[in-house]
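Sequence first, predicted model second:
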Amino acid sequence: MEQAEPPTARDDRPRVEEYRAAFSTFDPARYGPFLVDEPVYHAGMTMRRGRGAVDANTGAGRVLYPFGALRSSVRRAVAGDGWVAELIEREAVTNADAYYENVYTMFYEVVDGRIATQVEMLDFRVAATQFDLSALGPPADPGVQQVPAAVAVPPAADDDTPEAAAIRVVLAFLDDYLAFVPDRFVERLVADPGHQVGMTRRRGRDAYVAMAEAGRILYPEGIAGRTHHVLVSDGVTVATLMSLRARTHLGVDYENLYGIFVDVHDGRVANLVEVYDTRVADAAFDLSALSRS
């Protein structure tokens, strides 16, 4: 008797693209049918629940983007385990009559074809300079500072797929990179890797070494903990939504969300893009300490 092939994992990327097209209209009648009854919306570390949270975001969007987007380009899109992760570059003319360009890491949880969770990370420092935020009133729901409830499961030891192999490369790299010891991670990089934090782009291994040096100053006690809430791979790109916990050089107990996309080549890291909630970080660090070191 011929054995049936196991079912393939569902690819929710087309559904998310339909939702994004509807969401970009800022019209609840267009995007509402794509949402579960009680969706969760994260703007960085700020979490709100309910369709009202999504509607508040699009209401602000109508004010801040009076002309819509000039373009919104998906640089990476990776799906797995009920999540879709997208790395997006957006350009627009804002309500401040300013040209705006920013990078976004987006994570969508899809349940039965509908969006249950949406996590949006962007370089808030860039956004703060290009919009007239005074045009917005105070939010009806200020939200809470909270990481997502989801916890990703790393691939099983006997999973020899390219997707699992790429995830293992990235997890091993992050273990060493977040220890801030260059000798442990430099050889895990290609000779001339790309590196991007928010809208700041650098090249070369020296960019990673410089980040490690900064990490030793800003996190003198090291990283206390890290949780991967989303961890998906297509065998070349690994996308993860993770939270870090640490005590900073100011003695502040710090927890923040990071959206990270890593390209893997021949078992090494070729490019890393990292976006985090800069609003949370600004309250926890004194970056002038880096220039004094």
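Thanks, I have the structure now.

Only C-alpha atoms from now on, for both contacts and neighbour counts.
Fine.

can you pull out the helices in the protein?
13-23, 28-31, 51-64, 124-130, 162-177, 182-185, 205-218, 278-282, 288-292 (DSSP state H).

Would you mind telling me which of those is nearest residue 225?
helix 162-177 (10.8 Å; C-alpha to C-alpha).

That closest one: which residues count as buried?
163, 164, 165, 166, 167, 168, 169, 170, 171, 173, 176, 177 (16 or more other C-alpha atoms under 10 Å).

Could you do stretch 117-127 as well?
Of all the residues in stretch 117-127, those buried under the rule 16+ other C-alpha under 10 Å are 117, 118, 119, 120, 121, 122, 123, 124, 126.

okay if I get those residues as CSV plus distance to residue 194?
Formatted as CSV, these follow (distance: C-alpha to C-alpha, whole Å):
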residue, distance to residue 194
117, 30
118, 27
119, 24
120, 23
121, 20
122, 19
123, 18
124, 22
126, 21
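
Tell me which entries of those residues lie within strands.
117, 118, 119, 120, 121, 122 (DSSP state E).

what's the burial count for residue 192?
Residues lying near residue 192 (other C-alpha atoms under 10 Å) number 14.

Pretty sure it sits against residue 203.
Yes. Shown here, residue 192 and residue 203 form a contact pair, counting by C-alpha atoms under 8 Å, at 6.6 Å.

re the thing from before, and which of the buried residues of stretch 117-127 is nearest residue 19?
residue 118 (11.1 Å).

Provide a list of residues in contact with that closest one.
Residues in contact with residue 118 (C-alpha atoms under 8 Å, 6 or more residues apart in numbering) are 39, 40, 41, 42, 106, 107, 108, 109.

out of the residues you listed, what pair is the most spread apart?
It's 39 and 106 that sit farthest apart of the contacts of residue 118, by C-alpha to C-alpha, at 15.1 Å.

More neighbours: which of the two?
Neighbour tally, residue 39 and residue 106, criterion other C-alpha under 10 Å: the higher count belongs to residue 106, 22 against 19.

quick one: the nearest residue to residue 22 once chain neighbours are set aside and residue 189, what's the gap?
In this structure, residue 22 finds its nearest non-sequential neighbour in residue 31, 4.8 Å apart by C-alpha to C-alpha, 6 or more residues apart in numbering. Residue 31 is 41 Å from residue 189, where distance means C-alpha to C-alpha, to the nearest Å.

ok, second structure coming up, stack it against the first:
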Amino acid sequence: MLPELEAILHRVRADRLSGASALAIGVCDPLRGLCERLQGMSAQKDLEEFAQALVRVQPNMGGIWNLANGILHRSADVSSVASFCGSMSLHCASASVRIAEVVASEVSGRRIITTSSSSAVFHTLVKASGERGTSVIVCESRPMREGILMARELGRVGVSVTVIADAALALFSSDASVAIAGADAVNRSGIIGKIGLAHLAMACDSRNMPLLVLADSSKFAPISLSKDLRDPSELLEPGTPGVSAENRYFEHVPFEHVSAIFSEKGRLSSEDAQRAVWGAKVHPKLVQKPQ
């Protein structure tokens, strides 16, 4: 594989904080530049190997899967790959703002609870904060505490935010009237998101509170949840006698626990989401093996 492709893979593998959209942009932009420099050359084998490796290093992100799938369908022509990467980067950069324009009116003036970090959630909360009475509860989102990072960014632009411990979500959900969350993928049976999403869904179920999931169309993908174990030292110091740690970043929440899904196209039912996933043209090299 070309060293430039290896370098992109290394960055994707090492990134433990970026959301799905930011990660996809972080792949698209350098890959587009590389393909533009390779004009007139054949890199099909390298691009195919890269696309398959991309899904292996981030198996739970629908945007990464769709990026890899698109690369595979175009791998014989580097100019086509460059054009595709440019289009996908623009889509990922703009879709979150477009989702916010749709969702902000649903949550404005309310006490909102969320977990983890999402560009679509961030833009929605910023837009909703213009309405008097809007405030936000954000779970810290361990192990990487990306919820705190988003809370700081929200605070810098004037949004009223309270950060809580993950374990306090059920307690503080009684103070909220709506929950929103980003998705890393929408598959045929539900939502794949960061650890904490299921906890949020259960709290919403127990209080009959709506849970709105925000996912642009690049995240709709026919993938299944991968166990994808991460560094146990993020949870537990190495060498603790008799104790082990299992560190998983992602979990799956079935559609029946989600009140609505919003993409840049508007409000979607679970049936709409399933149709979008089933409509994907899967490249043979990406057919997922049972886990």
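Structure received. Predicted model only: the values in this text are computed from it and were never measured.

Can you pull the TM-score for these?
Once superposed, chain against chain, the TM-score is 0.23 (TM-score structural alignment, normalised by the length of structure 2); 118 aligned residues with a C-alpha RMSD of 6.6 Å.

of all the contacts of residue 118 of structure 1, which comes closest to residue 92 of structure 1?
residue 106 (17.8 Å).

and that closest one, what does it touch?
85, 86, 87, 88, 118, 119, 120, 121, 259.

Looks like the fourth one contacts residue 105 (just checking).
So that's residue 88 of structure 1. Yes. Using C-alpha under 8 Å, residue 88 of structure 1 is in contact with residue 105, at 6.3 Å.

Which of those two has more residues huddled nearby?
residue 105 (30 against 17).

can you tell me which of the helices of structure 1 comes nearest to residue 232 of structure 1?
Of the helices of structure 1, nearest to residue 232 of structure 1 by C-alpha to C-alpha is helix 162-177, at 7.6 Å.

Does anything pack onto the closest one? Which helices or strands?
The contact analysis (3 or more C-alpha pairs under 8 Å, 6 or more residues apart in numbering; DSSP states H and E) places helix 162-177 of structure 1 against helix 182-185, strand 223-233, strand 237-247, strand 253-265, strand 268-276.

Next, format these as JSON lines and append mean neighbour count.
Compiled in JSON lines, these are given as follows (neighbours: other C-alpha atoms under 10 Å):
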{"stretch": "helix 182-185", "mean neighbour count": "17"}
{"stretch": "strand 223-233", "mean neighbour count": "19"}
{"stretch": "strand 237-247", "mean neighbour count": "23"}
{"stretch": "strand 253-265", "mean neighbour count": "22"}
{"stretch": "strand 268-276", "mean neighbour count": "23"}
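
Could I get those in TSV, plus columns for distance to residue 63 of structure 1?
Formatted as TSV, these follow (distance: least, C-alpha to C-alpha, whole Å):
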stretch	distance to residue 63 of structure 1
helix 182-185	44
strand 223-233	31
strand 237-247	29
strand 253-265	26
strand 268-276	24
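
do you know which of the ones you listed lies nearest residue 13 of structure 1?
Here strand 223-233 is closest among those (C-alpha to C-alpha), at 12.5 Å.

In strands, which of the contacts of residue 118 of structure 1 appear?
Per DSSP E, the contacts of residue 118 of structure 1 map to strands at 39, 40, 41, 42, 106, 107, 108, 109.

Roughly how far does the fifth one sit from residue 228 of structure 1?
By that I understand residue 106 of structure 1. 15 Å.

Next: the second one.
In this view, residue 40 of structure 1 and residue 228 of structure 1 are 18 Å apart by C-alpha to C-alpha.

And for the first one?
Residue 39 of structure 1 sits at a distance of 21 Å from residue 228 of structure 1 (criterion: C-alpha to C-alpha).

and what of the third one?
Here residue 41 of structure 1 is placed at a distance of 18 Å from residue 228 of structure 1 (C-alpha to C-alpha).

And for the fourth one?
With distances taken as C-alpha to C-alpha, residue 42 of structure 1 is found 16 Å from residue 228 of structure 1.

that older thread, if you tally nearby residues, what's the number for the residue nearest to residue 22 of structure 1?
That count, for residue 31 of structure 1 with other C-alpha under 10 Å as the rule, works out to 20.

and if you look at residue 90 of structure 1?
Neighbour tally, residue 90 of structure 1, other C-alpha under 10 Å: 15.

Residue 233 is in contact with residue 163 of structure 1, correct?
Yes. Using C-alpha under 8 Å, residue 163 of structure 1 makes contact with residue 233 at a distance of 5.1 Å.

buried sites along stretch 101-114 of structure 1?
Under 16+ other C-alpha under 10 Å, the buried positions of stretch 101-114 of structure 1 are 101, 102, 103, 104, 105, 106, 107, 108, 109, 110, 114.

thinking again about what came up before, closest one of the buried residues of stretch 117-127 of structure 1 to residue 145 of structure 1?
residue 119 (12.9 Å).

Going along the chain, name the helices of the stretch 51-200 of structure 2.
For the stretch 51-200 of structure 2, applying DSSP state H, counting those that start in this stretch gives helices covering 62-74, 78-107, 119-128, 146-156, 169-172, 197-207.

can you put the helices of structure 1 in CSV and add distance to residue 196 of structure 1?
Formatted as CSV, the helices of structure 1 follow (distance: least, C-alpha to C-alpha, whole Å):
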stretch, distance to residue 196 of structure 1
helix 13-23, 24
helix 28-31, 31
helix 51-64, 26
helix 124-130, 14
helix 162-177, 15
helix 182-185, 17
helix 205-218, 9
helix 278-282, 14
helix 288-292, 19
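
Mind checking those for the one nearest to residue 72 of structure 1?
helix 13-23 (10.2 Å).

Pull out the buried positions in the closest one.
Here helix 13-23 of structure 1 shows 13, 16, 19, 22, 23 as buried, counting by 16+ other C-alpha under 10 Å.

Could you double-check that the second one lies in contact with residue 85?
This means residue 16 of structure 1. No. Assessed by C-alpha under 8 Å, residue 16 of structure 1 is found out of contact with residue 85, at 9.6 Å.

Now do the shared contacts for these two.
With C-alpha under 8 Å, 6+ apart as the test, residue 16 of structure 1 and residue 85 both reach residue 108.

This completes my enquiry, with thanks.
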